[in-house]
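Participant: Build me a model from this:
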Amino acid sequence: MIKQVLHAGPVALLITGAALAADLPRRAAPPVFTAVPVFSWTGFYAGFNAGYGFDAGSGSNGSTTITTSAASGLIDNGGAPGIATFSNSRNNEGFTGGGQIGYNYQFTPGSGFVIGVEADAQYLGFGSGRNTATFTGTPNADITFVNPNGLSNLDYFGTVRGRLGYAFDRTLVYGTGGFAYGGGGGTSFGLPNSTSDSFRTGWAAGGGIEYALPADSFLNFFKSSAVTVKVEGLYVSLDRNGTNGAFAYSNSTGTVYNVSGTGYASTTGYTSRRSDDFAVVRAGLNYKFGTY
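Facilitator: All right, here's what the predicted structure looks like:
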């Protein structure tokens, strides 16, 4: 009997221990935390922009006056010298729009310095109507007068710029500067074979602020963290080679009349070299390839 009790003791203890363990609270598995991705500006991007350009050059006002001798027959003024007057206003003001591509590199995700490079190409509607002259007398029907300053239209411009900024998570503040180019319209309005100087180069500098839209923003039509919007200001200066000073040509013979010629005209307000300076304020939207 005693042996039976001794043999039953361990079994009873195991049964009692199991019952007590069943009453203890169960240990739950530790929760699994998913790290929230930190936004980074690193990556290639492409987008479009639109804005407005403003004349920022000096000496854009005034006029050029060409006084032709009565004997030249260029302008008939009843035996008196004839006068042709051109406004030198560049009228560098108007709509601009285009596209851009670029690449950014952020040194530390979240907040930190960002470097990059961007290239853009823009339509530009500047300078229409600058070749209009007013006359004292009646110009010879065979003669076409052109502005000797060679003030050309700007139909387009573009830049290739470096960017340096600081990111506050999804907000990037930056400065930018680099190479600029532009052209269109020719150097001397209407003058045959005078468009060799229509393409000009120069520089551009400015700055802006860019913001990466949250994926749930109603403006974010891609519904990803790769859409950014920006507001940017640029100052652009395009230089030009010296103009040839031609102010008229014959429609029938092709003879070109130049301000340096003698015996047929005198000129005031003529500028043989000048630059096109303008400022652009624009807004843009980019899509960054790679969401983070």
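Participant: rest of the way, CA atoms for contacts and neighbours
Facilitator: OK.
Participant: In space, what's closest to residue 185 - neighbours in sequence excluded?
Facilitator: residue 153 (4.6 Å; C-alpha to C-alpha, 6 or more residues apart in numbering).
Participant: Next: residue 120.
Facilitator: According to C-alpha to C-alpha, 6+ apart, the nearest residue to residue 120 is residue 100 (4.1 Å).
Participant: Then residue 176?
Facilitator: residue 163 (4.5 Å).
Participant: tell me which element the one you found is part of?
Facilitator: Per DSSP states H and E: residue 163 is located in strand 154-168.
Participant: Please enumerate the helices of the protein.
Facilitator: In the chain, the helices defined using DSSP state H lie at 2-23.
Participant: Tell me how far residue 82 lies from residue 163.
Facilitator: Applying C-alpha to C-alpha, to the nearest Å, the value for residue 82 to residue 163 is 54 Å.
Participant: which residues in the stretch 51-200 of the chain form strands?
Facilitator: Secondary structure of the stretch 51-200 of the chain (DSSP state E, counting those that start in this stretch): strands at 63-68, 75-76, 82-87, 94-106, 111-126, 133-136, 138-139, 143-145, 154-168, 171-183, 199-212.
Participant: Among these, which comes closest to residue 230?
Facilitator: Residue 230 lies closest, by C-alpha to C-alpha, to one member of these: strand 199-212, at 4.1 Å.
Participant: Can you give the contact residues for the closest one?
Facilitator: The contact list for strand 199-212 (C-alpha atoms under 8 Å, 6 or more residues apart in numbering) reads 159, 161, 170-184, 225-240.
Participant: here's the other one to compare against:
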Amino acid sequence: MFIKNLGIIAGVAASLGASAALAGNVAPAPAPAPIIAPALVDWSGPFVGAQFGGGFADTDFRYRGATPNAADHDSDGLFGGIYGGYDFQSGANVFGVDLAYNFADITGSTECPNPTFTCSSELEDFGAIRGRYGRAFNDILIYGAAGYAFGDAKADAARAGAAPVFLDNSASVDGWTAALGVQKMLQSGWALRGEVAYYDLASSTGAIVADSGDPARSAWT
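Facilitator: All right, here's what the predicted structure looks like:
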């Protein structure tokens, strides 16, 4: 017991002695630099941007006196445009408004109730005025948006090799929209965003109606 205890004490003393000798010949190590947390991204302020993408639509085609929805069809195509708005941030909560306008070429067609004609439609442009709410995770913003939607569309009934039946066939349409999206803030101050949006441009608020002076056109509603 005595020898073991002595051995332990000697070992500790040797260690202390070695530490004292080293301390006399070597400058003390510098204190580690303090760890600085990265600055949080501030999402508040104005923004502008450009966007592009693809769209899919379910087009409702109505003929007076024909089987309901006899010429309904699917449409698809591309769009591109600009947007801008303003965000306000409170903690991790981000509130904002934005306005967007897009040129579009979203088209589709099918047989008319008279199968010798083809019924077609095109969404020429569309946009929205929306409110936004999101949650910020530093440089990532996940958000939802909803608001008023508007656009211009046209429809035609035509036979192969002949002029369209309805020459004055464009109208303004409007309705509502809702969307989910995510944004990534880049170090340069620019941001990338991706979004999936639903637009309901209802015919009840913007029906495409042909000129009533021509009997052939009056069949269209």
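Participant: TM-score for these two?
Facilitator: In this superposition the chains share a TM-score of 0.65, using TM-score structural alignment, normalised by the length of structure 2; 179 aligned residues with a C-alpha RMSD of 3.8 Å.
Participant: related to what we said a few turns ago, tell me the counterpart of the residue nearest to residue 120 of structure 1 in structure 2.
Facilitator: Aligned counterpart of residue 100 of structure 1 in structure 2: residue 83 (TM-score structural alignment).
Participant: Now do the contacts for its match.
Facilitator: Residue 83 of structure 2 neighbours (C-alpha under 8 Å, 6+ apart): 48-51, 98-101.
Participant: Which entries within those residues meet the buried criterion?
Facilitator: 51, 98-101 (16 or more other C-alpha atoms under 10 Å).
Participant: what's the most distant pair in the residues you listed?
Facilitator: Maximum distance among those (C-alpha to C-alpha): 13.2 Å, for 51 and 98.
Participant: Dump the contacts of residue 83 of structure 2 to TSV, plus distance to residue 12 of structure 2.
Facilitator: Formatted as TSV, those follow (distance: C-alpha to C-alpha, whole Å):
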residue	distance to residue 12 of structure 2
48	69
49	69
50	71
51	71
98	71
99	75
100	75
101	78
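Participant: closest to residue 167 of structure 2 among those?
Facilitator: residue 101 (25.9 Å).
Participant: Now do the contacts for that closest one.
Facilitator: The contact partners of residue 101 of structure 2, taken as C-alpha under 8 Å, 6+ apart, are 81-83, 125-128.
Participant: next one: residue 60 of structure 2
Facilitator: Here residue 60 of structure 2 is in contact with 69, 71-73 (criterion: C-alpha under 8 Å, 6+ apart).
Participant: For ChimeraX, write a command that selects the buried ones of those residues.
Facilitator: Listed next is the ChimeraX selection for buried residues among those, using 16+ other C-alpha under 10 Å:
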select :71,72,73
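Participant: Can you tell me what sits against stretch 145-156 of structure 2?
Facilitator: In contact with stretch 145-156 of structure 2 (C-alpha under 8 Å, 6+ apart) are residues 118-133, 164-166, 169-180, 199-201, 208.
Participant: Trace residue 139 of structure 2 over to structure 1, please.
Facilitator: Per TM-score structural alignment, residue 139 of structure 2 is aligned with residue 170.
Participant: returning to that earlier point: return the member of the contacts of residue 101 of structure 2 nearest to residue 43 of structure 2.
Facilitator: Out of the contacts of residue 101 of structure 2, the member with the shortest distance to residue 43 of structure 2 (by C-alpha to C-alpha) is residue 83, at 16.3 Å.
Participant: How much space separates the closest one from residue 90 of structure 2?
Facilitator: In terms of C-alpha to C-alpha, residue 83 of structure 2 sits 23 Å off from residue 90 of structure 2.
Participant: ok, now residue 101 of structure 2?
Facilitator: Taking C-alpha to C-alpha, one finds residue 101 of structure 2 at 28 Å from residue 90 of structure 2.
Participant: cool, residue 219 of structure 2 as well?
Facilitator: For residue 219 of structure 2, the distance to residue 90 of structure 2 - C-alpha to C-alpha - is 56 Å.
Participant: Show me which of the two is the more surrounded one.
Facilitator: Higher neighbour count among residue 219 of structure 2 and residue 90: residue 219, with 16 against 12, using other C-alpha atoms under 10 Å.
Participant: For the more buried one, which non-adjacent residue is closest in space?
Facilitator: Excluding its sequence neighbours, the residue lying closest to residue 219 of structure 2 (C-alpha to C-alpha, 6+ apart) is residue 64, at 5.9 Å.
Participant: for residue 151 of structure 2, same thing?
Facilitator: residue 126 (3.8 Å).
Participant: burial count for the one you found?
Facilitator: 23.
Participant: Quick one: map it onto structure 1.
Facilitator: So residue 126 of structure 2 corresponds to residue 157, using TM-score structural alignment.
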